[in-house]
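Asks: the amino acid sequence is not available; the structure is as follows:
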């Protein structure tokens, strides 16, 4: 059942603008990783095991064992951390967060050693998910190491509210979602989960623009503030 739902919600290849990760500061990724569970408190944890090699044959073996191959990229040095996640954990997060939500969510990637007794914690934002179209199997995932003081470009989903009292919708109109997400630059500890737009006072023909969004102080909007985000259209 979970896989059927996953197939409806996701396309074959999912790419977040987090892939365009922009780094500020000169601190090396490995030197600023989380080292204790206390520092990672409050983040959604994804437990992972290190894997030594990559390749189709190895990845196939990993998937047969109920796990998903993954890579955590540590920019700007482009260092890679090869890991694997439990398939059920990845599917749970994809279903919970949705397509855009994966690409702006910070996870605590808890990498366990061979005996599973010790963890090293890496805060990381979702980047890409590869899903097989005919079977809905998650082939692999990638994330970007994102410490709290690092700035990244992400696309944050727009949530709409006020539809039940919207005059334009009551008159038979519909919402034209010109954009369903907002590109922003934010620190790793300040990435918004979503932005809200209130349509409760809109009539047919009215628009809401990116300037109508409430942007937190530590977040920089990368959209044209004069551009419309949605419009109430006639059916």
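Replies: Cool, the structure landed. Keep in mind it's a predicted model, so treat the numbers as computed, not measured.
Asks: going forward, measure contacts between C-alpha atoms and count neighbours the same way
Replies: OK.
Asks: for the helix ranked longest in the chain, buried residues please.
Replies: Counting residues, the longest helix found in the chain (DSSP state H) is helix 87-102. For helix 87-102, the neighbour count (16 or more other Cα atoms under 10 Å) marks 87, 90, 91, 94, 95, 99, 100, 101, 102 as buried.
Asks: ditto for stretch 98-116
Replies: Here stretch 98-116 shows 99-112 as buried, counting by 16+ other Cα under 10 Å.
Asks: and what of stretch 174-188?
Replies: Under 16+ other Cα under 10 Å, the buried positions of stretch 174-188 are 174, 175, 180, 181, 182, 183, 184, 185, 186, 187, 188.
Asks: how far off centre is it?
Replies: Distance of stretch 174-188 from its chain centroid, counting by Cα atoms, centre = their mean, to the nearest Å, is 13 Å.
Asks: contacting residues for the residue lying farthest from the centre of the chain?
Replies: Distance from the C-alpha centroid of the chain peaks at residue 171, with 35.8 Å (Cα atoms, centre = their mean). Residues counted as contacts of residue 171 (Cα atoms under 8 Å, 6 or more residues apart in numbering) are residue 204.
Asks: how much space between it and residue 219?
Replies: From residue 171 across to residue 219, the span is 36 Å (Cα to Cα, to the nearest Å).
Asks: okay, now residue 206: neighbour count?
Replies: If you count neighbours by other Cα atoms under 10 Å, residue 206 ends up with 13.
Asks: that one against residue 231, yeah?
Replies: Yes - shown here, residue 206 and residue 231 form a contact pair, counting by Cα atoms under 8 Å, at 5.8 Å.
Asks: what about the residue nearest to residue 53 when sequence neighbours are not counted, neighbour count?
Replies: Nearest residue to residue 53 in three dimensions, chain neighbours excluded: residue 82, at 7.5 Å (Cα to Cα, 6 or more residues apart in numbering). Other residues within reach of residue 82 by the criterion other Cα under 10 Å amount to 19.
Asks: use this one as the comparison:
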């Protein structure tokens, strides 16, 4: 169940320093550096459009990439820093760290749902609310799960699924220590409206009589 890792394409950057970085930016590239592991740091340039698209997608710093640089072996990397222009807020430099297969990292893992077709709560018209479509887990870089699965086959209305109900892949654990909700099964709007009407009727029955009404009762 290993997760397919997205490729991140880059070019080796010739020259270092501010001059080379400015030249890269003029050419529509974002300069960066790849460090870590047992290799020397590698200066790179990443196409601005590709990097900007991935930044807009979100969670760039918690996503694992397969870095492809011509003339070098592919390597798994994770972002450690993105420097931005203080005025335009656009990326001007990126730091990537090489990962060994045994390295432990935090990643957001997709949540799959099974058992919806037999859930008694859903059959009654309940609504499944996926509170966390992704869950942040500590995993090893060499064995990243593609997803985790929650089972809602026995859920009734007002039931929920928490992280303690989920069988996690071997070696993975949540980044949050406490138990937390992943999904809830809420009542359909029709049942909620009926319940609200009943509460209103009960409240009306409990309205205390006024002083005038009490007097009338005594005279009778």
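Replies: Perfect, thanks for sending it. Computed from a predicted structure; not experimentally measured.
Asks: before we move on, back to that, so which of the buried residues of stretch 174-188 of the first structure comes closest to residue 44 of the first structure?
Replies: Minimum distance to residue 44 of the first structure across these is 13.8 Å, recorded for residue 188 (Cα to Cα).
Asks: and residue 195 of the first structure, what pairs with it in the second structure?
Replies: In the second structure, the residue paired with residue 195 of the first structure according to TM-score structural alignment is residue 148.
Asks: oh sorry, the question was meant for residue 215 of the first structure
Replies: So residue 215 of the first structure corresponds to residue 168, using TM-score structural alignment.
Asks: next one: the longest helix of the first structure to chain centre, how far?
Replies: So, by Cα atoms, centre = their mean, the centroid of helix 87-102 of the first structure is 9 Å from its chain's centroid.
Asks: endpoints of stretch 165-184 of the second structure, how far apart?
Replies: End-to-end distance of stretch 165-184 of the second structure: 13 Å, with Cα to Cα as the criterion.
Asks: tell me the counterpart of residue 217 of the second structure in the first structure.
Replies: So, by TM-score structural alignment, residue 217 of the second structure is left unmatched.
Asks: and residue 217 of the second structure, how many neighbours?
Replies: Residue 217 of the second structure: 9 surrounding residues under other Cα under 10 Å.
Asks: just residue 207 of the first structure next, same as before
Replies: Quick note: residue 207 of the first structure (other Cα under 10 Å) scores 19 neighbours.
Asks: in which helix or strand would I find the residue nearest to it when sequence neighbours are not counted?
Replies: Once flanking residues are discounted, residue 207 of the first structure sits nearest to residue 231: 4.3 Å by Cα to Cα, 6+ apart. For residue 231 of the first structure, the host element (DSSP states H and E) is strand 228-234.
Asks: run a quick check on residue 202 of the first structure versus residue 166, I expect a contact.
Replies: Yes - using Cα under 8 Å, residue 202 of the first structure is in contact with residue 166, at 5.9 Å.
Asks: just tell me what residue 159 of the second structure corresponds to in the first structure.
Replies: That one, residue 159 of the second structure, aligns with residue 206 by TM-score structural alignment.
Asks: again with residue 75 of the second structure
Replies: For residue 75 of the second structure, the residue aligned by TM-score structural alignment is residue 122.
Asks: what are the buried residues along the host helix or strand of that match?
Replies: In the assignment (DSSP H and E), residue 122 of the first structure maps to strand 119-131. Going by neighbour count (16+ other Cα under 10 Å), the buried part of strand 119-131 of the first structure is 119-131.
Asks: now flag whichever of these is closest to residue 75 of the first structure.
Replies: For the buried residues of strand 119-131 of the first structure, the nearest to residue 75 of the first structure is residue 124 (11.0 Å; Cα to Cα).
Asks: thinking again about what came up before, distance to residue 4 of the first structure added to the buried residues of helix 87-102 of the first structure, as CSV?
Replies: Listed next are the buried residues of helix 87-102 of the first structure as CSV, based on distance: Cα to Cα, whole Å:
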residue, distance to residue 4 of the first structure
87, 15
90, 15
91, 11
94, 13
95, 11
99, 15
100, 19
101, 19
102, 18
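Asks: what's the spacing between the residue most central in space within the first structure and residue 51 of the first structure?
Replies: Compute the mean C-alpha point of the first structure, and by Cα atoms, centre = their mean the closest residue is residue 103, 1.9 Å away. Using Cα to Cα, residue 103 of the first structure is found at 23 Å from residue 51 of the first structure.
Asks: same check on residue 233 of the first structure?
Replies: Remark: distance between residue 233 of the first structure and residue 51 of the first structure (Cα to Cα) = 52 Å.
Asks: where do the strands sit along the first structure?
Replies: Here the first structure has its strands, by DSSP state E, at 13-15, 44-50, 67-74, 79-86, 106-112, 119-131, 138-145, 151-161, 173-177, 181-187, 195-198, 207-209, 219-221, 228-234.
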